[in-house]
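**Student:** sequence isn't available, so here's the structure alone:
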């Protein structure tokens, strides 16, 4: 991957000067924050839920294995799921982690360069990349998650990438669906919990099946800024016999 793709220069005079904290919020501030809440809290979680549903419908063997874990956990919790029981579900965590690798809710993230830095070339035909103070680095999450060097056969949905044996082999800073460091997503744990609870109850009562309008493999929309399916996600719920 050419490291020049990471750089987007912003003039230094665009960096906001240090000033005293603003105590009062204007209407624009309130509206802007509300919009961020909707985009970051609703759209990203719905994307994760939709692609989880898609992968379970497209991979019935994985869905069956996950349902077995759901039923086992339900028995261990006395017929009612608990927070502790949900956290112990290793395969559910593996499935959700792989969905976030293959279909990250955010295609890229950015960071501000606070001091000059030079990235030395990794390939013979590359030039050093000089980052100036005030540069904004665009980091392609989707590109990193689909890099053959870090995730072999990246288009294959394989939750076992995140099992106890393999997850420690994932190179640091190559998997970051919620960002990294002190500026990572503040709502990541809540988003994961929402998705896991929903999947738990769906698989407890239903089998997720393709229907006439389902598209497998999925066709990505070319008009959305984030990942979504062309024409939407369409799947059926088949009631389980219990």
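**Tutor:** The structure has been received and is ready for your questions. This is a predicted model, so every value here is computed, not measured.
**Student:** can we go C-alpha only for contacts and neighbour counts from here?
**Tutor:** Fine.
**Student:** list the contacts of residue 56.
**Tutor:** Listed by CA atoms under 8 Å, 6 or more residues apart in numbering, the contact set of residue 56 reads 62, 63, 208.
**Student:** could you say which helix or strand contains it?
**Tutor:** Using DSSP states H and E, residue 56 falls within helix 44-58.
**Student:** kindly report the same for residue 139.
**Tutor:** Per DSSP H and E: strand 136-140 holds residue 139.
**Student:** ends of stretch 40-48, what's the gap?
**Tutor:** 12 Å (CA to CA, to the nearest Å).
**Student:** contacting residues around it?
**Tutor:** If you take CA under 8 Å, 6+ apart as the criterion, stretch 40-48 is touched by 99, 100, 103, 104, 105, 106, 187, 191, 194, 195, 227, 228.
**Student:** mind doing that once more with 10 Å?
**Tutor:** 34-39, 49, 52-54, 96, 99-100, 103-106, 185-188, 190-192, 194-195, 226-229 (CA atoms under 10 Å, 6 or more residues apart in numbering).
**Student:** alright, now check it against this:
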């Protein structure tokens, strides 16, 4: 992650001037390169090689057209019918590209004895029945720490190359757009709230001194104000606006108004939970449109009502990549803000107006900001 982020920092430092950037373009390129490296074992440099094949395929894969969005919806509410209809979400071109990439990578590693600490290696180890994980810290204001050491027998059904490709493919799809959305709005809020940005830069400068100018994982996850900013960005601008769950037992939602009828849920019913609506409800978050990282300070985060903050979902079905997403976001902002100020320029849209033509949460005219080299 650090290597990928440093490529972006150096690219803009070489301009030796204030550079105008469109945040969605930059953040999708960065998340593409991170996932390419960590999940697929592929080296990408999308900031210098603007039209590399991996990035272009990623853009095609995550471009949620109306028909593709409809296919997703049908799979969610009518999975058996969708399978019977052989409904395709992604075109063969994308499927064939990623399948070939994964199979070639697995073959090269197994024949040449290559070991690289990434997702493919973990899945290959899992295929052999090996598992050993340790998480030192969640690195998020509302997540709890956990530690796990396990050794499991080889699974009865062996993971195939297709299974591994599917996991990497899902990892890409889940992390390409949603994480770039987090970075997009975090950059915007730092421009709109320069006092927040200055306080964060001080924390970054102090952290660099403590670790002798070289960023470490341990130093990064201890940065409380960085964590508070990311948590508040996820509260105000969740990358996924709703989540779904399947009802497991009968339940009745009693009416809250006199003219309403009770809602009876039965096992198998699909429930959609409006994450964005709940996290913007003034009943749970006073002045919800105000960007206030202090909501997630050590003194205040305990006051957040359970089940009202869920940018990564909740329970055993929450986002498996939440820690990964937070870490790559912290890494790029740490390194960028150590060298640049994020400033408003003529093309910066304040306040931002959201697009009504996109499935993703983005501004209707992009989000342009300036990267101004810091003078130290």
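**Tutor:** Noted; the coordinates are in hand. Because the structure is a prediction, the values reported are computed rather than measured.
**Student:** just the buried subset of the contacts of stretch 40-48 of structure 1, please.
**Tutor:** The neighbour-count test (16 or more other CA atoms under 10 Å) applied to those identifies 49, 52-54, 96, 99-100, 103-106, 188, 191-192, 195, 226-229 as buried.
**Student:** tell me which of these fall in helices.
**Tutor:** Mapping these onto helices (DSSP state H) picks out 49, 52, 53, 54, 96, 99, 100, 188, 191, 192, 195.
**Student:** in JSON lines, list those along with distance to residue 79 of structure 1.
**Tutor:** Output for these, formatted as JSON lines (distance: CA to CA, whole Å):
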{"residue": "49", "distance to residue 79 of structure 1": "24"}
{"residue": "52", "distance to residue 79 of structure 1": "24"}
{"residue": "53", "distance to residue 79 of structure 1": "24"}
{"residue": "54", "distance to residue 79 of structure 1": "27"}
{"residue": "96", "distance to residue 79 of structure 1": "23"}
{"residue": "99", "distance to residue 79 of structure 1": "27"}
{"residue": "100", "distance to residue 79 of structure 1": "29"}
{"residue": "188", "distance to residue 79 of structure 1": "27"}
{"residue": "191", "distance to residue 79 of structure 1": "24"}
{"residue": "192", "distance to residue 79 of structure 1": "22"}
{"residue": "195", "distance to residue 79 of structure 1": "20"}
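**Student:** sorry, back to before: so where is the strand holding residue 139 of structure 1 in structure 2?
**Tutor:** Matched against structure 2 by TM-score structural alignment, strand 136-140 of structure 1 falls on residues 270-274.
**Student:** could you give the separation of that stretch from the chain centroid?
**Tutor:** 21 Å (CA atoms, centre = their mean, to the nearest Å).
**Student:** hang on, the earlier thing: the helix holding residue 56 of structure 1 corresponds to what range in structure 2?
**Tutor:** The aligned range for helix 44-58 of structure 1 is 178-192, by TM-score structural alignment.
**Student:** where in structure 1 does the lengthiest strand in structure 2 align, residue-wise?
**Tutor:** In structure 2, with assignment by DSSP state E, the single longest strand is strand 368-373. Using TM-score structural alignment, strand 368-373 of structure 2 corresponds to residues 234-239 of structure 1.
**Student:** list of residues touching that stretch?
**Tutor:** With CA under 10 Å, 6+ apart, stretch 234-239 of structure 1 has contacts from 50, 53-54, 57, 202-215.
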